[in-house]
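Novice: need a structure here:
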Amino acid sequence: MKTLTVCLDGELSIYRAADLKQVLLAALAAGTVIELDLAGVSEIDCAGVQLLMLAKRTALALGGDLRLAASSRPVLEVLALLGLGAMFATGAASNNMAASNNMAASNNMAASNNMAASNNRTAP
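Specialist: Predicted coordinates:
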């Protein structure tokens, strides 16, 4: 199976989604594995996530795959928040995703504990 690395940087947002869609879909060919390097992505929104999901589904339909070779912190945080880490994670990206998921879970637990402690206090 042929593997192709595609690097995206800057914003992966609604403002660039249409242009990036053309880039990703053009890279997809029957049986091709696309490895996305998203280390340079500074921001990702819902349109960016939708684009990644479309590219993943299209790659699978063509007998290939789409994987993340590298991801920036914003990408990891959004994918972890939406529970999509497993859909894209491989290799180093998978290790980063696990760390990001652990950090998010830890932050959520700390916030929950602080809220519970705050609710248990009585007014003087």
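Novice: Going by C-alpha atoms from here, please, whenever you check contacts or count neighbours.
Specialist: Fine.
Novice: where's Glu43, which helix or strand?
Specialist: strand 33-44 (DSSP states H and E).
Novice: one more to line up against the first:
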Amino acid sequence: MNIRFDYDPENNRLSLDGEMTIYTAAELKGRLMQRLHESETLAIDLSRVGEIDSSGVQLLLLMFRDAATKNKCIRIVASSPAFDEVVFLCSLQEAFGMNGIEAEEEA
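Specialist: Modelled structure (predicted):
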């Protein structure tokens, strides 16, 4: 998994590219939590995440919980179909600040 960290004056933006699975969780956890620790705000771009499993979801939930306890602002600014599918399947829209967003209806 490649992690790109782009900074702009308004927001720290963390872009993830690749897989967020049990196979990358150990490596990814330290890197994600470090970015959160170094930032008061963090914008996360998941648009290039092609696969995410329960380990990837747990890492993101950990980040959101940790941010809330430290009064930091974290938000997902772009998502991928893989992430959206897991969020809606597990009814985690509220946990990730995606209230008001509904799953696409199948034709």
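Novice: which of the residues in the strand holding Glu43 of the first structure are buried?
Specialist: By 16 or more other CA atoms under 10 Å, the buried positions in strand 33-44 of the first structure come out as 33-41, 43-44.
Novice: So which bit of the first structure is the helix ranked longest in the second structure matched to?
Specialist: Counting residues, the longest helix in the second structure under DSSP state H turns out to be helix 54-69. Counting by TM-score structural alignment, helix 54-69 of the second structure falls onto residues 46-61 of the first structure.
Novice: Give me the mean deviation of the matching stretch from the second structure.
Specialist: Superposing on the second structure places stretch 46-61 of the first structure at an average distance of 0.6 Å from its equivalents, by mean CA distance after the TM-score superposition for the first structure.
Novice: angle of the strand or helix carrying Cys7 of the first structure against strand 33-44?
Specialist: For Cys7 of the first structure, the host element (DSSP H and E) is strand 3-12. Relative orientation of strand 3-12 of the first structure and strand 33-44, computed by axes from the mean of the first three to the mean of the last three CA atoms, to 10 degrees: 10 degrees.
Novice: just how off-centre is strand 3-12 of the first structure within its chain?
Specialist: 12 Å (CA atoms, centre = their mean, to the nearest Å).
Novice: Following element in sequence after that strand, please.
Specialist: helix 17-27.
Novice: Now do that next one: distance to the chain's middle.
Specialist: Distance, centroid of helix 17-27 of the first structure to centroid of chain: 17 Å (CA atoms, centre = their mean).
Novice: same deal with stretch 39-46 of the first structure?
Specialist: Distance, centroid of stretch 39-46 of the first structure to centroid of chain: 9 Å (CA atoms, centre = their mean).
Novice: who touches Ala25 of the second structure in this structure?
Specialist: Neighbour list for Ala25 of the second structure: 55-56, 59 [criterion: CA atoms under 8 Å, 6 or more residues apart in numbering].
Novice: One more: Leu79 of the first structure?
Specialist: 49, 85.
Novice: Of the buried residues of strand 33-44 of the first structure, which pair is most distant in space?
Specialist: Val33 and Glu43 (24.3 Å; CA to CA).
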